[in-house]
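Chemist: predicted model, plus sequence, below.
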Amino acid sequence: MNLEQLKYPVGKFVKPESITKEIIGSAISEIENFPGLIKIEIQNLGETDLQLRYRPEGWTISQVIHHCADSHINSYVRFKLALTEDVPTIKPYEESLWAELPDNNLSPVVSLQLLEALHTRWVYLLKNLTEEDLNKEFIHPEQSERISLRENILIYGWHCQHHLAHIRQAKELKFD
């Protein structure tokens, strides 16, 4: 496997030409099932296993789970901002620096518990969005582009698949 395959085991996100209700529903299911799938993947892992990396110099399983909690909290807030403000500019954050903060030394189970609660609220919100809501947008300043909530649901459905694949890859390939 080359580095690109190790970084993107499910491929990079590709926005479909047309975003149908079925595609949105599938992405919401990915988001809904994600915490439970992580729980299954890590249930029998010891502390040493949680330090396995999905690629050389990549994050450990533990760091991936903490990252997902950070990322998904930010996404949830972005949805709420877009739903309550007129095309807000969201605040990006330095993922790699967040991954180095002291709370990442906690057990990943803490972040898994956070993901379980967060995803319960997030999925409830997503399942209750109207067509008008789905068309609302925010501006991501790093790319200087407008992102609709419809598209952001797909991005985070992909994000869940992406990092679940990282966890599975780390368990299989066992990079230290």
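Modeler: Here it is on my side, so go on. Numbers count the residues shown, from 1 in each chain.
Chemist: CA atoms for contacts and neighbours, from now on please.
Modeler: Noted.
Chemist: which residues in this structure form strands?
Modeler: Ranges of strands within the chain are 137-140, 145-148, based on DSSP state E.
Chemist: just those strands: most buried one?
Modeler: Burial of these is given as mean neighbour count (mean count of other Cα atoms under 10 Å); strand 137-140 ranks first at a mean of 20.
Chemist: what are the contacting residues of that one?
Modeler: 78, 81-82, 86-92, 145-149 (Cα atoms under 8 Å, 6 or more residues apart in numbering).
Chemist: thinking again about what came up before, could you dump the strands of the chain to JSON lines with distance to Q43?
Modeler: Shown next, in JSON lines, are the strands of the chain (distance: least, Cα to Cα, whole Å):
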{"stretch": "strand 137-140", "distance to Q43": "36"}
{"stretch": "strand 145-148", "distance to Q43": "36"}
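Chemist: which two of the contacts of strand 137-140 have the greatest separation?
Modeler: D86 and P92 (17.9 Å; Cα to Cα).
Chemist: okay, pairing it with this:
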Amino acid sequence: MEKLKYPIGRFEFGKAYSAAETQAHIQEISALPSKLFNVVNVLNEVQLETPYRPEGWTVRQTVHHVVDSHMNAYIRFKLALTEDNPAIKPYEEALWAELADGKGAPVEWSLQLLKYVHLRWVMLLNSLTDADWERTYFHPETKRVFPLREVAALYAWHSEHHYEHINQLCIKQGWK
């Protein structure tokens, strides 16, 4: 079950990242919309309603979750860049996935939204100075301060994590 939940392993919090590693993370974030489109675009409605693991989200919910999460990440970056260590607003991602748009909206809507959110987000990330990358935000649930370099690493991981949920399901089911 651990491999189904974490197909690329768990994210390691608290690591320091170099500028070169951060550039690689930006590239991973940049690549996600087309990777996700390529794996999801060929699926039919029955396949989109298939959970990637027992008691897990469907492919459709996973795609919508990625967009919800990455829109929040983009806003969190902007908050950290314009405020001094702001407290971010957590959200109940599992409950968001159960809302009508998380369960029933066409995946094409989220794939388009992801494309344009990522275009803006990557543009912002590529504009950051070394001093900008040292900026932080505070997460009130974890009671942790997150430096932006670590946040970029987290969302590069998050991109690949959910891509692999869907990709591994497609391989296992013989859809690829």
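Modeler: On my side now, so go ahead. Please read all numbers here as calculations on a predicted model, not as lab measurements.
Chemist: ok, back up a step: looking at the contacts of strand 137-140 of the first structure, which are in helices?
Modeler: The helices, defined by DSSP state H, take in 78, 81-82, 149 from the contacts of strand 137-140 of the first structure.
Chemist: look up how far R150 of the first structure lies from the aligned residue in the first structure for R76 of the second structure.
Modeler: Aligned by TM-score structural alignment, R76 of the second structure pairs with R78 of the first structure. Separation of R78 of the first structure from R150 of the first structure (Cα to Cα, to the nearest Å): 13 Å.
Chemist: please apply the same query to Q43 of the first structure.
Modeler: Per Cα to Cα, Q43 of the first structure is found 33 Å from R150 of the first structure.
Chemist: same question for S144 of the first structure.
Modeler: Taken as Cα to Cα, the span from S144 of the first structure to R150 of the first structure is 18 Å.
Chemist: neighbour-wise, which of those two wins?
Modeler: It is R150, of S144 of the first structure and R150, that has more neighbours when counted by other Cα atoms under 10 Å, with 22 against 9.
Chemist: tell me the contacts of that one?
Modeler: Neighbours of R150 of the first structure in contact, by Cα under 8 Å, 6+ apart: 19, 24, 134-135.
Chemist: the equivalent of N44 of the first structure over in the second structure: neighbour count?
Modeler: In the second structure, the residue paired with N44 of the first structure is V42, using TM-score structural alignment. Counted with other Cα under 10 Å, the neighbours of V42 of the second structure add up to 11.
Chemist: quick one: residues contacting V42 of the second structure.
Modeler: Shown in contact with V42 of the second structure (Cα under 8 Å, 6+ apart): no residues.
Chemist: what about stretch 114-124 of the second structure, distance to the chain center?
Modeler: Relative to its chain's centre, stretch 114-124 of the second structure lies at 12 Å (Cα atoms, centre = their mean, to the nearest Å).
Chemist: please read the previous query as pertaining to stretch 131-141 of the second structure.
Modeler: 18 Å.
Chemist: what distance do you get for H140 of the first structure to G11 of the first structure?
Modeler: 22 Å.
Chemist: quick check, D49 of the first structure in contact with K171.
Modeler: Yes: counting by Cα atoms under 8 Å, K171 is a contact partner of D49 of the first structure at 7.4 Å.
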